[in-house]
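sequence unknown, structure follows:
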């Protein structure tokens, strides 16, 4: 397995005090290309979007090959790619490491691995296996203590410390929106903290002031796109002109050639 370091620029994007990496999540080539064209240097994938696009459930380990296929589609593009790989689609650390190697070969420079509240030692073993097999891949270790659990701070810190000790480059706590608790975590961490943006939570400038180093959008953009499609149909049905931004046919086709 390659031992080359990941592009330093991706890791460096997590170490800019006061300027967190705002990471939009795409679901296909068109969405990723459009976001990159707006100046975002790094793009992530969304497990919900990958699953929903093919009619499969999210978080059930059903989209391994679809995730790899999307990584191969996006990995050769000029932006930096991080892949949401659920829990690695396996409980076997060696299998997760093999997947990470395939993602790296496809051009990904980062991987997001979630614990789903499984035992911390099991998730740490996956992280250690990935870092041993693909040292250059930026591992963002996610704990679901706030997403699926009751947000116990002691358990959260225990898990994040275990993942960091296993080699995680960054840690992710989706569902954490309270500024006080965010600040407490940051004071106890020695790794970049990633949080999931919430329209009802702190703004990006507020998160930056707290010391957050990465802000992910998760499935928000995909769900907003679906909502925009429904709103447009409601307007058309009612005889109104749809509002919002509508890229032109030529703009969507810019990266290649398309047909109506």
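Great, that's in hand. In this text the structure is predicted, and so the values were computed from the model without any measurement.

CA only for contacts and neighbour counts going forward, please
Fine.

Number of residues surrounding residue 235?
Look at residue 235: counted by other C-alpha atoms under 10 Å, it has 14 neighbours.

and the closest residue to it other than its chain neighbours, what does it touch?
Leaving out its chain neighbours, the residue that sits closest to residue 235 by C-alpha to C-alpha, 6 or more residues apart in numbering is residue 242, at 5.5 Å. Residue 242 makes contacts with 231-233, 235-236, as judged by C-alpha atoms under 8 Å, 6 or more residues apart in numbering.

ok, and here's another one to check against it:
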């Protein structure tokens, strides 16, 4: 079992924040998070590209190259693998592993489950040590059919997925039922209106991802600060100092919490 796989413990889930650049990654590491993912929305938006459209293949790989040698464990959101050809997805995964990534997140986008399973098998063949988190979008952009979800997850497990991800699933009873029937770690997306982290632990979840939340909160804080200053109001919240951010750009970790 890899060090990253060992962090996936049902009942004591890995809380996985997601970074979108060098500074956000090292700031999170400075707060003691041992592992984190990348957010495809954050990477896409930061580069002026659409999310979920296989437009950020090179940008995602460059970010992995920047972060892969850091003092933390990194899993990369690769959308649906940036290709339909399983062999191309496998080669991309091999490149991620070569630069130090510990895991990859692959989403099915509600496409044919057989094709997604073939991608997973290709990744495990090309990069056996890479933790494959197989995502299904049945609850994220589909109708949340439990039967379809189970069939897809079974196919992905059989193809070699190390864990499965069901974003959009927030019903406690269905989470518990799914966690109980799976023999691989279950990953869900944190939802402000869903179960809390302790509740998810009780339900048997092994990994809780924050997705694009931190990026969106950072953007929201920037907008609030600018509009508050323009309106003559005092600013609220915390801001790292210039020196702290400059230290992050050199890869030196430190607390980023002072106002």
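Sure thing, it's come through. These figures come from a predicted structure and were not determined experimentally.

TM-score them against each other, please.
Between these two chains, after superposing, the TM-score reads 0.95 (TM-score structural alignment, normalised by the length of the second structure); 251 aligned residues with a C-alpha RMSD of 1.2 Å.

Pull out the buried members of the contacts of residue 242 of the first structure.
Among the contacts of residue 242 of the first structure, the ones that count as buried by 16 or more other C-alpha atoms under 10 Å are residue 232.

now, which of the contacts of residue 242 of the first structure lie within helices?
Of the contacts of residue 242 of the first structure, the ones assigned to helices by DSSP state H are 231-233, 235-236.

could I get these as TSV with distance to residue 5 of the first structure?
Shown next, in TSV, are these (distance: C-alpha to C-alpha, whole Å):
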residue	distance to residue 5 of the first structure
231	45
232	45
233	47
235	50
236	51
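
quick one: which of these is nearest residue 169 of the first structure?
Of all these, residue 231 has the smallest distance to residue 169 of the first structure: 40.1 Å, by C-alpha to C-alpha.

The second structure: which residue goes with the closest one?
Taking TM-score structural alignment, residue 231 of the first structure has residue 224 as its aligned residue in the second structure.

Which parts of the stretch 1-150 of the first structure are helices?
Listed in chain order, the helices of the stretch 1-150 of the first structure (DSSP state H, counting those that start in this stretch) span 8-12, 29-37, 47-53, 64-74, 93-106, 120-133.

Go through those and name the closest to residue 141 of the first structure.
The closest of the helices of the stretch 1-150 of the first structure to residue 141 of the first structure is helix 120-133. By C-alpha to C-alpha, the value is 7.7 Å.

Counterpart of residue 94 of the second structure over in the first structure?
The alignment partner of residue 94 of the second structure in the first structure, by TM-score structural alignment, is residue 101.

can you check residue 47 of the second structure too?
Alignment note: residue 47 of the second structure maps to residue 54 in the first structure; criterion TM-score structural alignment.

what does residue 25 of the second structure give?
Match for residue 25 of the second structure (TM-score structural alignment): residue 32.

ok, how many other residues are close to its match?
Residue 32 of the first structure has 22 neighbours, counted by other C-alpha under 10 Å.

Kindly report the same for residue 42 of the second structure.
With other C-alpha under 10 Å as criterion, residue 42 of the second structure counts 23.

Please verify my assumption that it contacts residue 213.
No. Taking contacts as C-alpha atoms under 8 Å, residue 42 of the second structure lies outside contact range of residue 213: 9.2 Å.

before we move on, back to that, not counting sequence-adjacent ones, nearest residue to the match of residue 25 of the second structure?
residue 26 (5.1 Å).

who's in contact with the one you found?
32, 35, 43-46, 49, 221-222.

Now which residue in the first structure aligns to residue 69 of the second structure?
So residue 69 of the second structure corresponds to residue 76, using TM-score structural alignment.

Who's the closest spatial neighbour of that match, skipping the chain neighbours?
Nearest residue to residue 76 of the first structure, sequence neighbours excluded (C-alpha to C-alpha, 6+ apart): residue 107, at 5.8 Å.

For that neighbour, the count of nearby residues, please.
Neighbour count of residue 107 of the first structure, defined by other C-alpha under 10 Å: 21.

again, but for residue 87 of the second structure
As a burial measure, residue 87 of the second structure scores 17 neighbours (other C-alpha under 10 Å).

That one contacts residue 120, doesn't it?
No. With contact defined as C-alpha under 8 Å, residue 87 of the second structure does not reach residue 120; the gap is 10.0 Å.

For the residue nearest to residue 76 of the first structure, give its distance to residue 18 of the first structure.
According to C-alpha to C-alpha, to the nearest Å, residue 107 of the first structure stands 28 Å off from residue 18 of the first structure.

got it, and residue 84 of the first structure?
25 Å.

Nothing else from me, thank you.
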